[in-house]
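Participant: Got a predicted structure plus its sequence, pasted below:
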Amino acid sequence: MPDSLARDDRWTPPLSAGRVKPADVGENDVLPMLLGMARCIERSDEDGAFVAFVDLLDRIQSCGMDLRMKTQCFAQALLKNIDWKTGHGTLHGALFESHADRFPPMELAAGVAGTILEGLLERREDAVLVDVGIGNGGRVAGLLRSLAGRGTLPRSLTVVGIDPAEGALAEAEATLSSLASGLGLPFRFRAVPSRVESLTAAQWDGLRPIGSRIFVNAVFSLHHVGGNGTRDAVLRNLKSLKPEALVIAEPSADFESEDLLLRLAHAWRYYGACFSILDRMDISQEERTMARMFFGPEIVDVLGMPADLRGERFDTVPRWLSRLRDAGFRPHADLCRTAARPAEGILETTLGADHVGFGFEGQVMSAAICVR
């Protein structure tokens, strides 16, 4: 292929030129598609590169194994540019946002956590919500809309957003402030630009007087806190806020172990179950491909990263419950009266004194936990 093609501004990614039938894709067709991805990356079009990547994987499904592996290696290498330019884990974070609302173990655990939190916050006076890993505030916005729809908004609300991404915090503040104003809800937002495990003693002390009715929410965020001692210290610090409730949602697997063989065995079972769940879901091939993209970086993190750099440090539900008990938390009486909707079709639901679990073929995949 002439070098001029790679720099031809008139040349567009293959998505805009119509689909290529999988059977028609050969060695000479792949480079133009990779160049389309590269051009998106060069102009900082993260969404375009992502869509082109998904489309490329879809098109090579019927190709020979050698060409598929070669193409995937080059395409995944190109995508590393996105995380490098826009912040480590950006692509994975974007995939999480689109994936969590549809993949049953995540959807159900997060949904039950939200239902629990709604019941706790409704019509409260001077409620304070401490959200660990708030991101851009999308989940809290959904919570407020749901409460407003039922006419059960708290009388006033302060949201403390803890997140290392300052841009996301700014977006969360703008989104939630605007929404609260439209709903007539007295509202304050306090941004804490930090990882929760990096908060200093002075910062924790500064959070304690913020209100007497504190509720803590942590949806799929605490497993990123690394190291047993660090994780337990965070739970003790959260307990020191004397919250009326701590609501968390987490996957269930033992990725915290330093034993590679144990992590491999747990990863094989957990992600094997994830792939089986995907195969049973009524979704398009493109959505299935996107979901597998989400799991890929996680598996690399679990099995291929040094201990101090791993981010996907899942714990089992029994170990989470043990950690919470050791930190001084006890089951919350309101859990049993929440609408823990049974899983439909794919997952089984179990209700404990302090958690709602979701399983697949006898294996616990995720849980929503409520303690005080």
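Facilitator: It's in.
Participant: Please make it C-alpha for all contacts and neighbour counts, starting now.
Facilitator: Noted.
Participant: Tell me who's in contact with R310.
Facilitator: Listed by CA atoms under 8 Å, 6 or more residues apart in numbering, the contact partners of R310 are G226, D301, V302.
Participant: Select from those residues the one having the most neighbours.
Facilitator: Ranked by neighbour count (other CA atoms under 10 Å), the contacts of R310 have V302 at the top, with 23 neighbours.
Participant: another one to put next to it:
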Amino acid sequence: MPHALTEVDKALLNDIYYESLEDLDDPEAMFTYTLAKAMRKHLMVGQSEEHIYLQRFEITQIRLFELLIQQFPLANLSQHCINTLLIDALVNHTNPVLMDIGIGTGFQVSNMIEGLKNKSANQIKCLTIIGIEPFADALRLTEENIRRASKNASFEVKLIIKEAFIEQMTQGELSQMLPAENDGIYVNASFALHHIQQMSQRKAVFEILKNLNVKAFVLSEPNSNHFEPSYPKRFQNCINHYGVLFQIIDTLPINTTEKAALKLFFSREIDDVLGNTEKVRVEKHFATEQWVQLFEETGFLLQKRVASFEYLELNGTNIKTDLPDRYATEFEGEEITSLFWAN
């Protein structure tokens, strides 16, 4: 492990790093590169030579986003599952509230609005969307995307956005954002809450949401313990989780450059998991049982909401529907992301 490496070990790590760079078209070399790069980051400052070796894998951000949503099954299936559950619930209200934690550019919420527009048995008169997002650059697109999705809807859509980290908001601040007239509050957090660094902060957020008397708190998260402070244990968890992700990418019907670009996208997360110090790490994923424990400790009851999905499989990965208290995405028998519905 980095803190125990001798000078000879460090030289060997550098050799592994540069050797893998010479053969990045090989899937195993690419994974070796991402791990070695992260460990070198843990040891030293600056790797300015990287862009020279990786230029051939550069693709546009738009294309990368398309690949993640359309081809990468974990993102696609997770969103499809959660959107189906929320759409089925929201249509039974006249003035529902959808609070989206980590709303980003509003892509997922826009898809939900499109789904609601296509529902024949829809009682909604006014849908209030409360979007919480810490990054201003993303929020610049949120309003435009949601306005576009809301066009020609048979119901009114009101958008309230807040540039903030959810763990820095109080119950009072969240309550003030809620409309006086509403008949159901639903909270969605997709791949956002693992960025909360401290356990006490995570528990506080869950407790605040419970006190808001939400109809449902819907959570999507990867199933891997990168919250683990022990570097050796976290290293093994990282290899297991991202190793499977890289396997999934290798099965996708896309070209080798696009596969490499997707892997480099996830290499940023590996950099954080293995390369950054404990004080600054933000990719602090929980394993499924850790989220379950947090739900229980804060008074939430996990519920398996019944739904009929348009599709259950994409590119070798499927939505697992036979779990007693949640849904999940599964690849070769392994639960990759966990999808919770709690009230």
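Facilitator: Looks like it arrived, so ask away. It should be emphasised that the depicted structure is a prediction, and the values quoted were computed from it without experimental measurement.
Participant: which among the contacts of R310 of the first structure gets closest to L34 of the first structure?
Facilitator: Checking the contacts of R310 of the first structure against L34 of the first structure by CA to CA gives D301 as the nearest, at 25.0 Å.
Participant: Is the closest one in contact with E312, as I believe?
Facilitator: Yes: between D301 of the first structure and E312 a contact is recorded at 6.5 Å, counting by CA atoms under 8 Å.
Participant: Which ones among the contacts of R310 of the first structure map onto helices?
Facilitator: Those of the contacts of R310 of the first structure mapping onto helices are D301, V302, per DSSP state H.
Participant: still contacting in the second structure, which of the contacts of R310 of the first structure?
Facilitator: Retained in the second structure by both residues aligned by TM-score structural alignment, their matches' CA atoms under 8 Å are the following of the contacts of R310 of the first structure: G226, D301, V302.
Participant: Please name the residues that touch the aligned residue in the first structure for I146 of the second structure.
Facilitator: The equivalent of I146 of the second structure in the first structure is L176 (alignment by TM-score structural alignment). Contact analysis of L176 of the first structure by CA under 8 Å, 6+ apart lists G137, V140, A141.
Participant: so who does the spatially closest residue to N228 of the first structure that is not a sequence neighbour touch?
Facilitator: Among residues not flanking N228 of the first structure along the chain, E256 sits closest, at 7.8 Å (CA to CA, 6 or more residues apart in numbering). Residues near E256 of the first structure by CA under 8 Å, 6+ apart: G226, G227, N228, R263, R313, F314, D315.
Participant: nearest to R7 of the first structure, of those?
Facilitator: Once CA to CA is applied, the member of these that ends up nearest R7 of the first structure is R313, at 42.3 Å.
Participant: Verify the assumption that the closest one is located in a helix.
Facilitator: No: using DSSP: H, G, I helix; E, B strand; the rest coil, the secondary structure at R313 of the first structure is coil, not a helix.
Participant: wouldn't it be in contact with S221 here?
Facilitator: No: checked against CA under 8 Å, the pair R313 of the first structure and S221 is beyond contact range at 10.3 Å.
Participant: out of the two, which sits in the more crowded spot?
Facilitator: Using other CA under 10 Å as the criterion, R313 of the first structure and S221 rank with R313 on top: 23 against 19.
Participant: Quick one: map that one onto the second structure.
Facilitator: Per TM-score structural alignment, R313 of the first structure is aligned with K284.
Participant: Now that match: closest residue in space that isn't a chain neighbour?
Facilitator: F227 is the one closest to K284 of the second structure (CA to CA, 6+ apart), at 4.4 Å.
Participant: Which residue of the first structure sits opposite the one you found in the alignment?
Facilitator: Following TM-score structural alignment, the counterpart assigned to F227 of the second structure within the first structure is E256.
Participant: how far away is its match from V216 of the first structure?
Facilitator: From E256 of the first structure over to V216 of the first structure the distance is 23 Å, taken as CA to CA, to the nearest Å.
Participant: Ok, G311 of the first structure next?
Facilitator: Distance of G311 of the first structure to V216 of the first structure, given as CA to CA: 22 Å.
Participant: same deal with R190 of the first structure?
Facilitator: From R190 of the first structure across to V216 of the first structure, the span is 14 Å (CA to CA).
Participant: And F53 of the first structure, by the same measure?
Facilitator: From F53 of the first structure to V216 of the first structure the distance is 38 Å (CA to CA).
Participant: so can I have TSV of the contacts of E256 of the first structure showing distance to A180 of the first structure?
Facilitator: As requested, these are exported to TSV (distance: CA to CA, whole Å):
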residue	distance to A180 of the first structure
G226	34
G227	37
N228	38
R263	44
R313	35
F314	34
D315	35
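Participant: Buried only: go through those for me.
Facilitator: G226, G227, R263, R313, F314, D315 (16 or more other CA atoms under 10 Å).
Participant: ok so the third one is a helix residue?
Facilitator: Just to be clear, that refers to R263 of the first structure. Yes: counting by three-state DSSP, R263 of the first structure falls inside a helix.
Participant: burial count for the nearest residue to it once chain neighbours are set aside?
Facilitator: Counting by CA to CA, 6+ apart, R263 of the first structure lies nearest to F255, which is 5.3 Å off, once chain neighbours are set aside. Residues near F255 of the first structure, counting by other CA under 10 Å, number 25.
Participant: Tell me the secondary structure at the nearest residue to P229 of the second structure once chain neighbours are set aside.
Facilitator: Distances taken as CA to CA, 6+ apart place E278 nearest to P229 of the second structure, at 7.2 Å, with adjacent residues excluded. Look at E278 of the second structure: counting by three-state DSSP, its state is coil.
Participant: ok, now the one 3 residues further on?
Facilitator: The assignment at R281 of the second structure comes out as coil when based on three-state DSSP.
Participant: What's the separation between it and G131 of the second structure?
Facilitator: In this view, R281 of the second structure and G131 of the second structure are 24 Å apart by CA to CA.
Participant: What of V218 of the second structure?
Facilitator: V218 of the second structure is 15 Å from G131 of the second structure, where distance means CA to CA.
Participant: Looking at the two, which is more packed in?
Facilitator: The neighbour comparison of V218 of the second structure against G131 (other CA under 10 Å) goes to G131, with 25 against 21.
Participant: what lines up against the more buried one once you look at the first structure?
Facilitator: G131 of the second structure maps onto G161 in the first structure, with residues paired by TM-score structural alignment.
Participant: ok, its match touching R195?
Facilitator: No: using CA under 8 Å, G161 of the first structure is not in contact with R195; the gap is 10.7 Å.
Participant: joint contacts of those two?
Facilitator: In contact with both G161 of the first structure and R195: G133, using CA under 8 Å, 6+ apart.
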